[in-house]
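J.: need coordinates for the following:
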Amino acid sequence: MFANLIRGSLAALVVVTGLVSNALAGGFDVNTTITGLALRGVDPVSYFVDGEPHDGSIAITAVHNGATYRFASEENRDLFKQNPDKYLPQYGGFCAFGTAMGVKVDGDPDLWKIVDGKLYLNLAPSIQERWVKDIPGFIATADTKWGDLENVNPSDL
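T.: Next comes the predicted model:
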């Protein structure tokens, strides 16, 4: 019952925010805005080098997997280009808890955690509170489910 409540709430929020993966970003595997911007413009490298997210500059960008990423500095952009997989959020930037529940919903760049060198996002503070109660379990479940979800339109789930 809890899972159905979460799925319904998360699905509704996706529709309201409009922050879902789209064909403009090259498929359904990356969470982007309708303009193809990933992470709402937050610099993915900043989590790792600064220990916190920083907004990227519209003038410093890179395109990866059809999505546009912004960076706070050219150095961060260059680090990203050298090894994008090191800095990309897991599950294409969709919510880690939602992925474990079998849905693709927005991941908020301000609700994040680095676990074993990987960046995970969550949808909302209450969702993140639930996720941190069993991070290894939710990651294991999400890793298993991501293969089935990765190329599916969020609205089809």
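J.: hey, let's count contacts and neighbours off CA atoms from now on
T.: OK.
J.: isn't F80 right up against Y87?
T.: Yes - the pair F80 / Y87 is scored as a contact, 6.6 Å apart, by CA atoms under 8 Å.
J.: how about this one, so we can line them up?
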Amino acid sequence: MTMLIRRTILGALSALFLSSVAFAQDKPVYFATEGVALAGYDPVTYFEGATPVMGAPENAVMWKGAKWHFSSAENRERFESNPRAFAPQFGGYCSYAMAKGVLKSTDPNAWQVVDGRLYLTHSPQIEVMWRQDRAEYIEMAEENWPVILHQK
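T.: Purely as a prediction, here's the structure:
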């Protein structure tokens, strides 16, 4: 695929993605259903292997207005001792959308750990775009997050 075609496709995906209604919630952490962050995935496992592991309600903790599930009591304790070390950046909202100044839902299976921080994106397709210039997107999102968080 030529670079021009790929850029055209990525541009069209980006426009479609950002033209949809942004998700806004009263809480600084994104959760889709029943107040459970990361759709129930254990945030600690993102840092331990190639695939995140689903947590269990019996190993849950409330933090920042959301329920966080863990695959073990040990992971729950690790999170409780330093939640910011394991929680996704930008409250779990899409890192790519945050770079554009928009709140957008995420897919817990579209993620990357960069410099010890967990970043989520809306979909695997958006993750591909985000990875192409992630340093710039992270910088832009870091600038936008406090502004958007203050508006909530």
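J.: between F80 and Y87 of structure 1, what contacts are shared?
T.: V45 (CA atoms under 8 Å, 6 or more residues apart in numbering).
J.: centre-most residue in structure 1?
T.: Structure 1 has G93 as the residue nearest its centroid, 1.2 Å off, counting by CA atoms, centre = their mean.
J.: to which residue of structure 2 is it aligned?
T.: By TM-score structural alignment, G93 of structure 1 lines up with G92 in structure 2.
J.: quick check: the residue lying closest to its match once chain neighbours are set aside vs A73 of structure 2, distance?
T.: Closest residue to G92 of structure 2 apart from its sequence neighbours, by CA to CA, 6 or more residues apart in numbering: Y30 at 5.3 Å. To A73 of structure 2, Y30 of structure 2 is 23 Å away according to CA to CA, to the nearest Å.
J.: again with I138 of structure 2
T.: From I138 of structure 2 over to A73 of structure 2 (counting by CA to CA), the distance is 32 Å.
J.: neighbour-wise, which of those two wins?
T.: More crowded of I138 of structure 2 and A73, by other CA atoms under 10 Å: I138, with 19 against 14.
J.: what's the average distance of the helix or strand containing the more buried one to structure 1?
T.: I138 of structure 2 belongs to helix 134-151 when assigned by DSSP states H and E. Once fitted to structure 1, helix 134-151 of structure 2 is off its aligned match by 0.9 Å on average (mean CA distance after the TM-score superposition for structure 1).
J.: contacts made by that helix with the rest, please.
T.: By CA under 8 Å, 6+ apart, helix 134-151 of structure 2 touches 28, 90, 95-102, 130.
J.: quick one on the thing from earlier: so who does the residue nearest to G92 of structure 2 touch?
T.: Contacts of Y30 of structure 2 (CA under 8 Å, 6+ apart): 37-38, 91-93, 105.
J.: Serialize these to JSON lines and add fields for distance to L4 of structure 2 and secondary structure.
T.: JSON lines is the format used below for these (distance: CA to CA, whole Å; DSSP: H, G, I helix; E, B strand; the rest coil):
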{"residue": "A37", "distance to L4 of structure 2": "38", "secondary structure": "strand"}
{"residue": "L38", "distance to L4 of structure 2": "35", "secondary structure": "helix"}
{"residue": "G91", "distance to L4 of structure 2": "34", "secondary structure": "helix"}
{"residue": "G92", "distance to L4 of structure 2": "32", "secondary structure": "helix"}
{"residue": "Y93", "distance to L4 of structure 2": "30", "secondary structure": "coil"}
{"residue": "S105", "distance to L4 of structure 2": "29", "secondary structure": "coil"}
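J.: including distance to D115 of structure 2, could those go into JSON lines?
T.: Formatted as JSON lines, those follow (distance: CA to CA, whole Å):
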{"residue": "A37", "distance to D115 of structure 2": "22"}
{"residue": "L38", "distance to D115 of structure 2": "20"}
{"residue": "G91", "distance to D115 of structure 2": "17"}
{"residue": "G92", "distance to D115 of structure 2": "17"}
{"residue": "Y93", "distance to D115 of structure 2": "18"}
{"residue": "S105", "distance to D115 of structure 2": "23"}
